[in-house]
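J.: This is a predicted model, with the sequence first.
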Amino acid sequence: MNLFNTNETKAQFILSLLPITLFFPIGIGYAGIVLFLVALLLGGHYRDRWQAVKDSPMFLPIMALLAVTCGAGLLLERPEGFWKAFMHYQIYLVLLVFISVGGGRWQQRALKVFFAGALVAATLLYLNFFQLLPDWTLFQNYRMYAGNKSILIGILLGIAGGWMLNEIFAFREHKWQRMAALLYIAVALLFLAKTRTGSLIFIFGCVLVLLRYLAFSWRSVLLVLGTVVVLAVAWQTATGFRERMVGTVNDIKAFVDGGKISTEGVRLEMYQITMGIIKERPIGGNGIGTWAIKYPERAQGLMSASMATPHNDYLLYAAEIGIIGLCALLWIWLAQLMVAARIGGAMGMRLLTIGVAIMFGGLVNAILRDALFGIAFMVLLAIPLAGINRHAYKNNSNQYGDAGR
């Protein structure tokens, strides 16, 4: 790996190293982001940075969400904690800052660094399984389930697995090494990581890649069959993952029938109550930061009364900034998918799989409301989106589309 290219800026270099920090305590990632911002400010060329942001196909959708949230802040209720909640809605502005550095060879390095981080994370899960992992704070999220950070590690492994399968189909070089790495990560994710979300994102990513590269050739058929066999074996042998999925289905059935749900099925209860909050003011919403106040009032005595979010970004946006705000969010997500379709190639598939991961993750977790998730997704989104000009997709989009070689 070329550690530094004299043609790139220091901000690009630091940004290319951020993906590996996502697998460790959040303070390490934040320290890296601070270094990136310092390098960006000292690097100058502010007009070029601003031009890169304005030319991005993500600029207008993100500005629309900013306008909606500013309008909600001016016209709707502003409870205690408003400003903290308001800043969470601006997570996509972080993406604009990242892509202001433009495209370059740093994207290749960032992808390799991300894969290296995934391999390190998988290794730590194996070491923990064999009780060889040191009892250090650095590894605490691998030694025991620790909430959102443990979930994020699983999500990152799921995305890395889908991206690796994309590399296997897209490039001829190092195919066997990539297949071994994919299997290494997949086993760690499905058997050892304690998250359904990451496992499902991995499966969805693999399905998308298989559909993209499905062709009538022996090589493609063997790769497809091999992937299907791995997933089938994992379903039969990964009892923890299978039990969690079966439990989720049983909770949904019990909730619909009016029966008792498990503690893991509490999200269904939250969704139902949040829908009631949405119905009060469906168009413009109840105001930024109001869910945390209104929900406990309606959930007194229930398991979910102390929850900080509804664990669903669609419902949170609809409850606080209404259908208008939800449409602004969906515009951003649709723009990601449209850019992926337009640029095509390996880079387009990376953007498509992570776009689907965000949209699915938003159904079952506070993917954007929680900065732990949000920052991680913005770092990964910057890899395929940097350097893309909405005025000339075809001229710029595939310049670094082989960033997996």
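T.: All right, it came through fine. Numbers count the residues shown, from 1 in each chain.
J.: from here on, contacts and neighbour counts on C-alpha atoms
T.: Fine.
J.: all strands of the stretch 301-405 of the chain, in order?
T.: Counting by DSSP state E, counting those that start in this stretch, the stretch 301-405 of the chain has no strands to list.
J.: Who are the packing partners of the longest helix anywhere in the chain?
T.: Counting by DSSP state H, the longest helix found in the chain is helix 313-343. With contacts taken as 3 or more C-alpha pairs under 8 Å, 6 or more residues apart in numbering; DSSP states H and E, helix 313-343 sits against helix 59-75, helix 266-280, helix 291-298, helix 345-364, helix 393-396.
J.: adding another structure so you can compare the two:
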Amino acid sequence: MPLEPATMTRLQERFDIAAKWALVGVFLSFPVALGLANTLSAVVVLCWLAAGHYRQRWQAIRHNPMVLPALLLFGLILLGTLYSTGDMAHIRLHTLKYSKLLIALVFLSLLDQARWRRYCLGAFAAAMLFILASVYASIWIRLPWISLRANPAQALGWGVDHTVVGDYITQNVMMSFFAVLCLTLCIASQKNRWRGLWLALAGLAVLSITNLSQGRTGYFVLAACLLTFVLTAIPGRGRYATLLLLATVLAAGLLSSRTMEARFQTAWVEIKNHNTDIHSSVGHRLYNYKTVLELIRERPVQGWGTGSYDHESCRMIVNPVECVEFGWHPHNQYLFFWLENGLPGLLAYLFLISRLVSYGRAAAAPDRFLILGLACALIADSLTNSPLFSARENHFFLFMMALLMAGPVLQGAGKLSARPCPSGWRRHSAAPRSGKNIRAR
């Protein structure tokens, strides 16, 4: 239930409003300026503390399906610091990165009103539009805000890498979700001109991944997100026709994109040579997985403790000089939690994902498409990367999870078929529907 302004003093109400505006700023900034997002996150937390009413805020979110798995996972991370074999610097680093689980719950308690949820989603969309425009502008001109770290070559022209922020994996993961958002708004829009605009933006987002970026994680996440969208948003027999069309488009994209074709050819070579070349993208990951599985076999239940990966992986690496390259993270979030926090850590992470999926399946359209798209992106990205450990990705996934699970964001934007939420979640996570409840299929 939203906090009533009447229960707050004027000063507390001002702090509450300031926290919410700062939160909008977080969603506007984390895709493009991570340092600013961290500063604004600190402002949100400080204003949240100053606004008080902690008990009421807790009562408002305690039944939300995100809360229990997030607290359980972070509790296991804290417990893992007590027996970790890692050094204190890595223990602090890992704990700080995963602290976004708690910050996301603070955000969840502030997103109790639909208008603030829409502001935050709109801010994220604006940031992604800026990234998308920069991608296409950088085909012809070198933009001053694209750093050498994000794109060392900064080559001009079509068919080369045009990463704008962070790294190409992070940008492509966020762009995949943005494509789902555009497709969702296309379906929800009532006017044809808006439908055409959102469909065009979705197409541009897809092309920015397939033809204007390197890496294969983005292709994998994009394909998974589009498949999920078709299965959840297209009813009846049209679903299968759309799946066939999607497969045809992706195949045509693969054949027409020199970037995609080259990356898949490289992947095949790297797979064949993974035993002799562990420094390639695929060879690196397979070598990491082999090392991680050996460590998991030694301690499958309790793990090696939070922040232990660097120390333990270096113990397994033959050449100590390679510790810097292979000791950062294992490029698999499931194995990462299992290695450091044991089987309970892996199960807690799966619990968090399952709650997101369950909430999405029960949510009304069009929010259902966004929630399941986010869940699919997280599931796919966790297979080849460590999204809750990577700085910008943990902002994206955890903060977007809090936003979408706080309650309906787009519901009512179009006349779409909807499924009711389970009764236990409706009060805290979804607005009540008008009319009689419709039995879920």
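T.: Ah, there it is. Since the model is a prediction, treat every value here as computed from it, not as a measurement.
J.: Please identify the most buried of the helices and strands packed on helix 313-343 of the first structure.
T.: With neighbours defined as mean count of other C-alpha atoms under 10 Å, those peak in mean count at helix 345-364, which reaches a mean of 22.
J.: Once aligned, what mean separation remains between it and the second structure?
T.: Aligned to the second structure and superposed, helix 345-364 of the first structure gives a mean residue distance of 1.4 Å (mean C-alpha distance after the TM-score superposition for the first structure).
J.: Identify all contacting residues around that helix.
T.: Under the criterion C-alpha atoms under 8 Å, 6 or more residues apart in numbering, residues 159, 162-163, 166-167, 170, 197, 201, 204-205, 208-209, 267, 311-314, 333, 336-337, 339-342, 367-368, 377, 380-381, 384-385, 398, 400-403 lie in contact with helix 345-364 of the first structure.
J.: Counting neighbours, which bits of the longest helix of the first structure end up buried?
T.: By 16 or more other C-alpha atoms under 10 Å, the buried positions in helix 313-343 of the first structure come out as 313-340, 343.
J.: Centroid-nearest residue for the second structure?
T.: Central residue of the second structure (C-alpha atoms, centre = their mean): residue 397, 2.7 Å from the mean position.
J.: and that residue, what does it touch?
T.: Residues near residue 397 of the second structure by C-alpha under 8 Å, 6+ apart: 374, 378, 387-388.
J.: Pipe these into JSON lines and attach distance to residue 81 of the second structure per row.
T.: Converted to JSON lines, the contacts of residue 397 of the second structure look like this (distance: C-alpha to C-alpha, whole Å):
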{"residue": "374", "distance to residue 81 of the second structure": "30"}
{"residue": "378", "distance to residue 81 of the second structure": "25"}
{"residue": "387", "distance to residue 81 of the second structure": "20"}
{"residue": "388", "distance to residue 81 of the second structure": "17"}
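J.: Now flag whichever of the residues you listed is closest to residue 206 of the second structure.
T.: For the contacts of residue 397 of the second structure, the residue nearest residue 206 of the second structure by C-alpha to C-alpha is residue 374; the value is 16.0 Å.
J.: related to what we said a few turns ago, what separates the longest helix of the first structure from the chain centre, distance-wise?
T.: 14 Å (C-alpha atoms, centre = their mean, to the nearest Å).
J.: Kindly report the same for stretch 134-145 of the second structure.
T.: Centre-to-centre, stretch 134-145 of the second structure and its host chain are 25 Å apart (C-alpha atoms, centre = their mean).
J.: With stretch 359-369 of the second structure instead?
T.: Its chain's C-alpha centre and that of stretch 359-369 of the second structure lie 17 Å apart, by C-alpha atoms, centre = their mean.
J.: Tell me the span between the first and last residue of it.
T.: End-to-end span of stretch 359-369 of the second structure (C-alpha to C-alpha, to the nearest Å): 11 Å.
J.: Which position in the first structure pairs with residue 197 of the second structure?
T.: If you follow residue 197 of the second structure across to the first structure using TM-score structural alignment, you land on residue 177.
J.: Residue 345 of the second structure too?
T.: Here residue 345 of the second structure is matched to residue 325 in the first structure, going by TM-score structural alignment.
J.: Okay, its match and residue 15 of the first structure: tell me how far apart.
T.: Taking C-alpha to C-alpha as the measure, residue 325 of the first structure falls 30 Å from residue 15 of the first structure.
J.: give the contact list for the aligned partner of residue 299 of the second structure in the first structure.
T.: Under the alignment by TM-score structural alignment, residue 299 of the second structure pairs with residue 281 in the first structure. The contact partners of residue 281 of the first structure, taken as C-alpha under 8 Å, 6+ apart, are 319, 322.
J.: Also residue 160 of the first structure?
T.: Residue 160 of the first structure neighbours (C-alpha under 8 Å, 6+ apart): 114-115, 118, 202.
J.: That one -> the second structure?
T.: With TM-score structural alignment as the criterion, the equivalent of residue 160 of the first structure in the second structure is residue 178.
J.: Assign its match to helix, strand or coil.
T.: helix (DSSP: H, G, I helix; E, B strand; the rest coil).
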